[in-house]
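Trainee: Below are the sequence and a predicted model for it; my questions follow.
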Amino acid sequence: MVVITIIVLAFTVIMLQMWKQANENNVRIHEVTAVGTGEPVQLFFISDTHARKINDKMIQNIKGQVDAVIIGGDFVDRRTTKQTLLENIQLLKTLGPIYFVWGNNDIEFDAQKLQALFLQHEVTVLENEAVKIGKDQNFSICGVTFSPNLEQVKEALRSCDLNKTAFIAHNPELFTSVHKHYKPLLSIGGHLHGGQIRIFGWSIQPHGYFKQQGRYFELVSNGYGTSLFPIRLGAKPECHVIKIIFEQNKTFTVN
């Protein structure tokens, strides 16, 4: 009986710690340096919110307006209430204009209904297309659907200066095939949740990361919410502030 009690208590403590970790509010700060001139561009990126309510204090602590808020897919799923969705949109709008790319779980909410709500609340859906942002309007963010073909990617990037472009795809497994043909300055994705549950650092999915390879940068987020159960271990929830700075005489080491 004592052994069973100890096991139950230990399990309860572990589950509480995993629940606590899943509800953390971590904002990662990244800096991207690009060759060129112009005013810096600042992005806020959040993905895989699912049914989680975005923390108001976390958003308020992000100082100043950003040039674009990017929702990297799975903003909702079948568990998400309309109230949570609308509260999250209104909160993100306090930072700046919102751009959305589709994730695999968003359609569970009802894609047509979600599209209508986005239109009503001035959320721009990027579906294999790009838009110009920033004070100088010389930086592009390009968003693609969850499973675009190469022709759709080509069309989306057609009008972009790749050295001044952030390429957004919910599933970062797309990056390998895209980068064989195109090298945008910054590629951003989510979807994998960093594995969500990592046992001794191991999971079937890689942990999120931010890395530089020569003049190109790549960000894969652990995501902000959770799928299935609201618990995490070793893959903390996160969202991101990305500052893009242009330097005319910048040089890079080619990897």
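Mentor: Received the coordinates, thanks.
Trainee: can we go C-alpha only for contacts and neighbour counts from here?
Mentor: Will do.
Trainee: For the stretch 101-250 of the chain, which segments count as helices?
Mentor: Here the stretch 101-250 of the chain has its helices, by DSSP state H, counting those that start in this stretch, at 111-120, 150-157, 175-179.
Trainee: which helix in this protein runs the most residues?
Mentor: helix 2-22 (DSSP state H).
Trainee: Could I get the buried residue list for it?
Mentor: For helix 2-22, burial by neighbour count (16 or more other C-alpha atoms under 10 Å) applies to Met18, Trp19, Gln21, Ala22.
Trainee: quick one: contacts of it?
Mentor: With C-alpha atoms under 8 Å, 6 or more residues apart in numbering as the test, helix 2-22 has contacts from Gly225, Thr226, Pro230, Ile231, Arg232, Leu233, Lys236, Pro237.
Trainee: Please apply the same query to stretch 100-109.
Mentor: By C-alpha under 8 Å, 6+ apart, stretch 100-109 touches 50, 70-78, 80, 123-127, 143-146, 168-171, 191.
Trainee: how far does that stretch stretch from start to finish?
Mentor: Criterion C-alpha to C-alpha, to the nearest Å; first-to-last residue distance in stretch 100-109 is 15 Å.
Trainee: A further structure is provided below for comparison with the first:
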Amino acid sequence: MVTAVLLVLLGLCAGAAAVMAVLMVAGAFRSRIIAEEIVLAGLPGGFDGYRILFITDIHRRRLPAALLEEYRGELDAVFLGGDLTEKGVPLKRLRNNLALAASLAPVYAVHGNHDYQAEIRLVDQLIRSSGARLLVDENVKLECSGAEIVLTGVDFPRTGGKRAYHALPPVTARDDGAFRIILVHDPLWLAQQKEVPADLILAGHTHGGQVVLPFIASRHADEFYRHYNAGMYDLPAYGNDTYQPKMLISRGFGTAHLPLRWGSPAEMHLLTLRCRQE
């Protein structure tokens, strides 16, 4: 009798584990776009309503053409936040993803750690040949309705490590104090900054934990990730009297290592910038 009960319990556990595994795989291949407005002090009026499609951590996935093509003609820019690919992914997949992104709006991209583990020379050739602007520790001006802002792309350290980042590229005297967006793959970059001369930071890398089980605390080794995991954050400690940066950390579109997600669904972001009404 006891043996029969144990077998039933084991069977139930195995069945539950199988169902959970299926759900985790299904969660890894969801395609959803989170639309949100970001209200920003200091945003030039010409950029009120500026729309950015922000995608990070694509890894091995194919971007969903049927979903994204609905936004053609409705976007001002596409920002790719690193890990556009990874080792072993066919270059054709990266080429197709970039072509789709470039068909929607001007594309700006930065490297992630997995990009450097792939054939980086070929990866960079594909990025640039697609028409995307690859930002390697450099600034670019964005223009809209006669107004300008500065976009800074922070390159992931080619050698890895937490302290190998280069200093932020300086802006010109003319652009000193201009509204600035920083695109960086790993938000841990922030932990090495005493002050961030920017108004908005867009990052990824964390996958929101990717597999987040209930009643189990975050196992991130670095304290920074236990606080800055996924979502929108105000960063008063990194600002000054004239600005308080905001940071969005995306859970990313793809997965690292295994195609599994639980409690941290895949996401892309449709960001609409708004001026703060005084």
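Mentor: Good, I have the coordinates. Here the structure is a predicted model, which is why all the values come from computation and not from measurement.
Trainee: Looking at the first structure, name the residue matched to Ala167 of the second structure.
Mentor: Under the alignment (TM-score structural alignment), Ala167 of the second structure pairs with Val153 of the first structure.
Trainee: Chain neighbours aside, what residue packs nearest to that match?
Mentor: Leaving aside its chain neighbours, Val153 of the first structure sits nearest to Asn128 (6.4 Å; criterion: C-alpha to C-alpha, 6 or more residues apart in numbering).
Trainee: and the helices of the stretch 101-250 of the first structure as JSON lines, adding mean neighbour count and distance to Gln65 of the first structure?
Mentor: Compiled in JSON lines, the helices of the stretch 101-250 of the first structure are given as follows (neighbours: other C-alpha atoms under 10 Å; distance: least, C-alpha to C-alpha, whole Å):
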{"stretch": "helix 111-120", "mean neighbour count": "13", "distance to Gln65 of the first structure": "21"}
{"stretch": "helix 150-157", "mean neighbour count": "17", "distance to Gln65 of the first structure": "26"}
{"stretch": "helix 175-179", "mean neighbour count": "13", "distance to Gln65 of the first structure": "29"}
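Trainee: give me every residue that touches the match of Ala167 of the second structure.
Mentor: Taking C-alpha under 8 Å, 6+ apart, one finds Asn128, Val144, Val178 in contact with Val153 of the first structure.
Trainee: Relative to Asp48 of the first structure, how far out is the last one?
Mentor: When you say that, I think you mean Val178 of the first structure. Counting by C-alpha to C-alpha, the gap from Val178 of the first structure to Asp48 of the first structure is 22 Å.
Trainee: How about Ile29 of the first structure?
Mentor: 18 Å.
Trainee: So for the two, which residue has more residues nearby?
Mentor: Asp48 (33 against 11; other C-alpha atoms under 10 Å).
Trainee: All the strands of the stretch 1-150 of the first structure, residue numbers only.
Mentor: 27-35, 41-46, 68-71, 98-100, 123-125, 129-133, 139-143 (DSSP state E, counting those that start in this stretch).
Trainee: how about the ones you listed in JSON lines, adding distance to Pro184 of the first structure?
Mentor: As requested, these are arranged in JSON lines below (distance: least, C-alpha to C-alpha, whole Å):
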{"stretch": "strand 27-35", "distance to Pro184 of the first structure": "11"}
{"stretch": "strand 41-46", "distance to Pro184 of the first structure": "15"}
{"stretch": "strand 68-71", "distance to Pro184 of the first structure": "17"}
{"stretch": "strand 98-100", "distance to Pro184 of the first structure": "18"}
{"stretch": "strand 123-125", "distance to Pro184 of the first structure": "20"}
{"stretch": "strand 129-133", "distance to Pro184 of the first structure": "12"}
{"stretch": "strand 139-143", "distance to Pro184 of the first structure": "10"}
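Trainee: Which residues are in contact with whichever residue in the first structure pairs up with Arg32 of the second structure?
Mentor: Residue pairing (TM-score structural alignment): Arg32 of the second structure is matched to Asn26 of the first structure. If you count contacts by C-alpha under 8 Å, 6+ apart, Asn26 of the first structure has them with Lys236, Pro237, Glu238, Cys239.
Trainee: tell me, how many neighbours does the last one end up with?
Mentor: A count of nearby residues for Cys239 of the first structure, using other C-alpha under 10 Å, gives 23.
Trainee: In the second structure, what residue corresponds to it?
Mentor: In the second structure, the residue matched to Cys239 of the first structure (TM-score structural alignment) is Met268.
Trainee: Check the gap between that match and Arg60 of the second structure for me.
Mentor: Distance, Met268 of the second structure to Arg60 of the second structure, using C-alpha to C-alpha: 15 Å.
Trainee: before we move on, what about Ala164 of the second structure?
Mentor: Shown here: Ala164 of the second structure relative to Arg60 of the second structure, a distance of 26 Å by C-alpha to C-alpha.
Trainee: same thing with His269 of the second structure?
Mentor: Distance of His269 of the second structure to Arg60 of the second structure, computed by C-alpha to C-alpha: 19 Å.
Trainee: same deal with Cys144 of the second structure?
Mentor: According to C-alpha to C-alpha, Cys144 of the second structure stands 33 Å off from Arg60 of the second structure.
Trainee: Next: Asp76 of the second structure.
Mentor: Distance from Asp76 of the second structure to Arg60 of the second structure, by C-alpha to C-alpha: 26 Å.
Trainee: now Arg121 of the second structure
Mentor: Distance from Arg121 of the second structure to Arg60 of the second structure, by C-alpha to C-alpha: 18 Å.
Trainee: Pro40 of the first structure is nearest to which of the helices of the stretch 101-250 of the first structure?
Mentor: helix 150-157 (21.2 Å; C-alpha to C-alpha).
Trainee: so that closest one versus strand 129-133, what angle?
Mentor: Orientation check (axes from the mean of the first three to the mean of the last three C-alpha atoms, to 10 degrees): helix 150-157 of the first structure against strand 129-133 gives 20 degrees.
Trainee: Now do helix 150-157 of the first structure and strand 139-143, the angle between them.
Mentor: An angle of 150 degrees separates the directions of helix 150-157 of the first structure and strand 139-143 when computed by the same axes, to 10 degrees.
Trainee: Quick one: map Asp113 of the first structure onto the second structure.
Mentor: Wrong residue type there; residue 113 of the first structure is Lys, not Asp. By TM-score structural alignment, Lys113 of the first structure lines up with Leu122.
Trainee: for Val66 of the first structure, same thing?
Mentor: Using TM-score structural alignment, the partner of Val66 of the first structure in the second structure is Leu75.
Trainee: How about that match: what's its closest non-neighbour residue?
Mentor: Distances taken as C-alpha to C-alpha, 6+ apart place Arg51 nearest to Leu75 of the second structure, at 5.2 Å, with adjacent residues excluded.
Trainee: Perfect, I'm done here.
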